[in-house]
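**Q** using only what follows, build the 3D model:
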Amino acid sequence: MKINTLKSLSIAAILFGTLTVFSGGRALFGDAEAQAAVGNAVGFVLWFNFLAGFAYVLVGAALWQGRRWAVWGAGALALATALVAAGFGLHIMSGGAFEMRTVGAMTIRLTFWLTVFAVAPRIR
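**A** Next comes the predicted model:
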């Protein structure tokens, strides 16, 4: 049971990272239509999420392999996401334009990595 849970977390992290890189890459480097679909994206959040996607894949692979540092990698991703979310919150409170879906996406990202950081040591 423990191995299956850890493998499931690692697969989820790898898929999450792959989708994050793909969607962020389209928003940053895609054609005009793809970039327009982003709406009021906040630049530093968009760049963070795109770059963090690569780290999601790396940490997911490390979880799959049972590497000890993967748990700390998950914690670092949770902390970095929390810091970016705080900056995003300040951006919103100062009247900056934003997309409500970004609030949801940041909440999902933070919850996911906090969960991995909390659960992975118990099942490793």
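**Q** going forward, measure contacts and count neighbours with C-alpha atoms only.
**A** Noted.
**Q** can you name the element that comes right after the biggest helix by length in the chain?
**A** Longest helix in the chain, counting residues (DSSP state H): helix 2-29. Counting by DSSP states H and E, the next helix or strand C-terminal to helix 2-29 is helix 32-36.
**Q** that next one: what's the following helix or strand?
**A** helix 43-65.
**Q** let me know the angle separating that following helix from helix 2-29.
**A** Relative orientation of helix 43-65 and helix 2-29, computed by axes from the mean of the first three to the mean of the last three Cα atoms, to 10 degrees: 150 degrees.
**Q** and helix 43-65, what's buried?
**A** 45-46, 49-64 (16 or more other Cα atoms under 10 Å).
**Q** now do stretch 29-37
**A** Gln35.
**Q** and it, end to end?
**A** One end of stretch 29-37 sits 13 Å from the other (Cα to Cα, to the nearest Å).
**Q** ok now that stretch, how far from the chain's centre?
**A** Stretch 29-37 sits 21 Å away from the centroid of its parent chain (Cα atoms, centre = their mean, to the nearest Å).
**Q** touching that stretch from outside, list them.
**A** Arg26, Ala27, Leu28 (Cα atoms under 8 Å, 6 or more residues apart in numbering).
**Q** count of neighbours near the second one?
**A** When neighbours are defined as other Cα atoms under 10 Å, Ala27 has 22 of them.
**Q** what does the first one give?
**A** Arg26 is flanked by 18 other residues according to other Cα under 10 Å.
**Q** one more, please, to line up against the first structure:
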Amino acid sequence: MVEHSTGSWASKLAAGVAVVFGVLTILSGSQALFGSAAMRDAAGDAVPFVLWFNFLSGFFYILAGIGIAMGRRWAARMAVYIALAIAAVFALLGLHILQGGAFEMRTVGAMTLRLIVWIIVATAAVRKFPMAR
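**A** Reported below is the predicted structural model:
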């Protein structure tokens, strides 16, 4: 059952961004986790828990994007949870760095980008499908 119309251009854009971002996240994560030795070496000092989180979250990005595109109210809540999960893992990355753990600066940049994108996606989804009811 469709719970809300899908006429908003912002929610359609957010859905598309979520799906594309999810596919790209899965592809890049799978190369770093399961690719050739050269691909894994190219990841440098990747932080394993961040790498696994990002890879697995890509599947949820796609699911949320499809849900938003189909006008499902649950997708707005899922987008918010994704943004919160990214923020939590980003905070754990910060703790890892503060404790002297090895990391790549590009990981900090990627996590910043992920958080910004998902705050925007979640905002668009919540505006289209308000969570309080």
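**Q** returning to that earlier point: closest one of the contacts of stretch 29-37 of the first structure to Phe16 of the first structure?
**A** Closest to Phe16 of the first structure out of the contacts of stretch 29-37 of the first structure is Arg26 (15.4 Å), distances taken as Cα to Cα.
**Q** what residue of the second structure matches up with the closest one?
**A** When the second structure is aligned by TM-score structural alignment, Arg26 of the first structure is paired with Gln31.
**Q** tell me who's in contact with its match.
**A** Counting by Cα under 8 Å, 6+ apart, Gln31 of the second structure has contacts Met39, Arg40.
**Q** distance of it from Ala122 of the second structure?
**A** 27 Å.
**Q** one more: Arg72 of the second structure?
**A** Taking Cα to Cα, one finds Arg72 of the second structure at 13 Å from Ala122 of the second structure.
**Q** those two: which is more packed in?
**A** Ala122 (28 against 21).
**Q** got a list of what that one touches?
**A** Ala76, Arg77, Ala79, Val80, Ala83.
**Q** in a markdown table, list those along with secondary structure, distance to Phe90 of the second structure and neighbour count.
**A** Below are the contacts of Ala122 of the second structure laid out as a markdown table (DSSP: H, G, I helix; E, B strand; the rest coil; distance: Cα to Cα, whole Å; neighbours: other Cα atoms under 10 Å):
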| residue | secondary structure | distance to Phe90 of the second structure | neighbour count |
| --- | --- | --- | --- |
| Ala76 | helix | 21 | 27 |
| Arg77 | helix | 20 | 18 |
| Ala79 | helix | 16 | 29 |
| Val80 | helix | 15 | 21 |
| Ala83 | helix | 10 | 21 |
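**Q** with respect to Lys128 of the second structure, which of these is nearest?
**A** Ala76 (8.2 Å).
**Q** map that closest one across to the first structure for me.
**A** Aligned partner of Ala76 of the second structure by TM-score structural alignment: Val71.
**Q** repeat for Leu51 of the second structure
**A** So, by TM-score structural alignment, Leu51 of the second structure is matched to Leu46.
**Q** excluding its backbone neighbours, what's nearest that match?
**A** Gly24 (6.6 Å; Cα to Cα, 6 or more residues apart in numbering).
**Q** how close does that neighbour get to Gly53 of the first structure?
**A** 8 Å.
**Q** what does Asn40 of the first structure give?
**A** 20 Å.
**Q** return the residues in contact with Trp52 of the second structure.
**A** Neighbours of Trp52 of the second structure in contact, by Cα under 8 Å, 6+ apart: Gly29, Leu33.
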